[in-house]
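Trainee: Give the three-dimensional model of this entry:
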Amino acid sequence: MINKKIIVVGCGSIGARHLKNLFSLRIKNLVAVDLDQKRLENLKRDIPNLKTYKGLETALRKEKGIDAGFVCTPTSLHIPVALKLAEAKINLFIEKPLSHNLKGVLKLVKLVKGKKLITMMGMNYRFHPGLKLIKQIIDERKIGKIYSIVAFGGHYLPDWHPNADYRKEYAAQKKLGGGVLLTSIHGLDYLRWLVGEPKWVFGHIDKVSNLEIDVEDVAFAFFETDKRIKVSIYTDFLQRVPQHGLDVIGEKGTIKWNFYENKVDIYDPRGKKWISKKFKFETNDMYIDELKYFLYRLKLRKHIEDLNIEDGAKTLQLALAVKTNYSIRKYFSFSNEN
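Mentor: Now for the predicted structure:
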């Protein structure tokens, strides 16, 4: 058993997944907070000795010595919940995206720095074996200079969580911080991770379907990095057959990744052939791996520099730039809050 006490705030799909994964990693001292009593009762059947509360304030008052808090609420509530946990000197794991705007972000950054808290964003695709391989190939310049990268994906929102009414999910509601751009922000995050920071960005979002939502269901962005790499990304809530992949164009070769086929294809122009790298992979593996990384850093009391909330704020600002369709000239500054 790992001697850590962890509270998870928000026990919908991702919160429940984290609780079950933490339990599988031998974290036995778990606390769950959610307004839905039925959710909590279902989780108690799966996780022995799980402590449950319908309010965060009550949980923080009664539960002492909490080592880390997982923020898994609807997006618009991330910052208020994170601030309460940080005030209680609790290390933070915040699900993507950091928020739906920049309000309160600077306050949270200053607070966690002042209290020397460990923070991590829930960006599980950075732990995907295919993307990790591509990152290694790019960093080691195995296909030379990178010219461009194209990411694409999409899924049909009503099929996302088949047992739920999609109209009631946070992704479908503006007031909860929904919309395809923020819901699928993983793409913008791993593109920054793979090829660097944008110098400018052009974006377009729209609502084109008959889905009963008040947010965008399609998003497109194009940007150039500080290394002059051209990047584009497309995502939507519309595709009946989900897809997720990317192409990387380099001076000495091409890389193709397909999430659903569990493989990375690398074109070798010298041999004029494709080389396939296949791997065994289950979707939950990357969620487990990100938890292991967070728990390891928590155990050593080592701060996470590459995936902390400041990094999450950079990805958020890029998404907001796409939403408002403007060019970034001084990319990412906390000097002012929006």
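Trainee: C-alpha only now, for contacts and for neighbours.
Mentor: Fine.
Trainee: Please give the number of neighbouring residues around Lys280.
Mentor: Counted with other Cα atoms under 10 Å, the neighbours of Lys280 add up to 8.
Trainee: ok, now which ones touch it?
Mentor: Neighbour list for Lys280: Asn262 [criterion: Cα atoms under 8 Å, 6 or more residues apart in numbering].
Trainee: and the top helix by length along the chain, which residues are buried?
Mentor: Determined from DSSP state H, the single longest helix within the chain is helix 283-300. Residues Asp285, Met286, Tyr287, Ile288, Asp289, Glu290, Leu291, Phe294, Leu295, Arg297, Leu298 are the ones in helix 283-300 that count as buried (16 or more other Cα atoms under 10 Å).
Trainee: this one next, for a side-by-side:
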Amino acid sequence: MRILFFGLGSIGQRHLDNLQAILSERHLEATIEAFRSYPVKETDGHFTKVKMLYHPDEIVGDYDIVFVTNPTNQHYSTLIQMFDRAKYFFIEKPVFESVKSIEKIITKNEQCYVACPLRHKLIYKKLHELVNANSVHSVRVIASSYLPSWRTSDYRNSYSAQSSQGGGVELDCIHELDYIIDLFGLPNQSYSTIKKVSNLEISSNDHASYLLDYDDKVVELHLDYYGKYNRRNIELITNKGLIEVDFIKNTISQDGNVIETLPEERNDFYINEMNYFIDLTLQGTVNINTLKQSLETLKIAIGEA
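Mentor: Now for the predicted structure:
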């Protein structure tokens, strides 16, 4: 296989490390190249087996897989640039920073996978079973965290802080909306409030709340960058009581009592996702998050549904 990465920031490096480990484990041969806008340090062990490219003219020929892990506002132009030169695309979430026309690239809809790592957690698979086994009347979802604690460097310089680069909690934390739609489908109507409300020194939005209306249920979603106590959970109010799934503690609770814990390391679900994607490229397994699907999610996320 011939593989090309666009962008090797923190998430790109994670995907690269996981990919290399899986290729070795599965005895798959591949050459890996990476296009970056600036040189890397020679001492950086991530890149010893990667051919680095620093000018577009160095991108020559066709590829089996292209990883689009550069800033969100560059995703669309990267896809257009490489559309005819790659068989499969792994696109980091969110797919774009704004709604784009995908008419030029729609023929590769099934070959474009948009990352949705939470769906590869063990506890998410259990959540799916619980939703199918219960009559769910309403749902509350929250993802609250403190942006300055995310970053090892100054959070004010991160892409998350820059609206011009596709930052903002409505895009950064699109995971929640993605899995809500996977669980319940697209809502009949959606309402949103997306704005900056805290004193964080950022130009992007730090708050997003949504109300999603379905025939038989209502879903409330809260996202923020300013919460000092990390929370990432979903509450299902069902005909049998309250079910809560905590994605940080990896616990399932019934009416306030923990009934199951599914321990998992932080990188495990990224490994699961990468194995899934390799199967998609080699065996043609079903693409669970195509360009079209991710674009519908994006429309709701930015309040344009």
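Trainee: Next SSE downstream of the longest strand belonging to the second structure?
Mentor: In the second structure, with assignment by DSSP state E, the single longest strand is strand 226-238. Downstream of strand 226-238 of the second structure, the next assigned helix or strand under DSSP states H and E is strand 241-246.
Trainee: Superposed on the first structure, what's the mean shift for that following strand?
Mentor: Mean deviation of strand 241-246 of the second structure relative to the first structure after superposition (mean Cα distance after the TM-score superposition for the first structure): 1.6 Å.
Trainee: residues in contact with that strand?
Mentor: Taking Cα under 8 Å, 6+ apart as the rule, strand 241-246 of the second structure contacts 123, 127, 231-237, 251-256.
Trainee: what's the matching range in the first structure for it?
Mentor: On the first structure, the counterpart of strand 241-246 of the second structure by TM-score structural alignment is residues 253-258.
Trainee: Also stretch 189-198 of the second structure?
Mentor: Aligned by TM-score structural alignment, stretch 189-198 of the second structure corresponds to residues 200-209 of the first structure.
Trainee: Show me the strands in the first structure, by range?
Mentor: 2-9, 27-33, 51-53, 68-71, 91-95, 119-122, 146-154, 198-206, 218-225, 230-236, 243-250, 253-258, 263-268, 273-278.
Trainee: quick one: stretch 57-75 of the first structure to chain centroid distance?
Mentor: When distances are taken as Cα atoms, centre = their mean, to the nearest Å, stretch 57-75 of the first structure is centred 20 Å away from the chain's centroid.
Trainee: Going by neighbour count, list what's buried in it.
Mentor: Going by neighbour count (16+ other Cα under 10 Å), the buried part of stretch 57-75 of the first structure is Ala59, Leu60, Ile66, Asp67, Ala68, Gly69, Phe70, Val71, Cys72, Thr73, Pro74, Thr75.
Trainee: likewise stretch 126-134 of the first structure?
Mentor: Neighbour counts using 16+ other Cα under 10 Å place Arg126, Phe127, His128, Pro129, Gly130, Leu131, Ile134 of stretch 126-134 of the first structure among the buried residues.
Trainee: same question, stretch 87-96 of the first structure
Mentor: Residues Lys89, Ile90, Asn91, Leu92, Phe93, Ile94, Glu95, Lys96 are the ones in stretch 87-96 of the first structure that count as buried (16+ other Cα under 10 Å).
Trainee: Could you count how many residues lie near Ser13 of the first structure?
Mentor: 11.
Trainee: what about the residue mapped onto it from the second structure, distance to Glu92 of the second structure?
Mentor: By TM-score structural alignment, Ser13 of the first structure lines up with Ser10 in the second structure. Note on Ser10 of the second structure: its distance to Glu92 of the second structure, by Cα to Cα, to the nearest Å, is 12 Å.
Trainee: Might you report the residue contacts of Tyr170 of the first structure?
Mentor: Applying Cα under 8 Å, 6+ apart to Tyr170 of the first structure gives the contacts Pro74, Thr75, Leu176, Gly177, Gly178.
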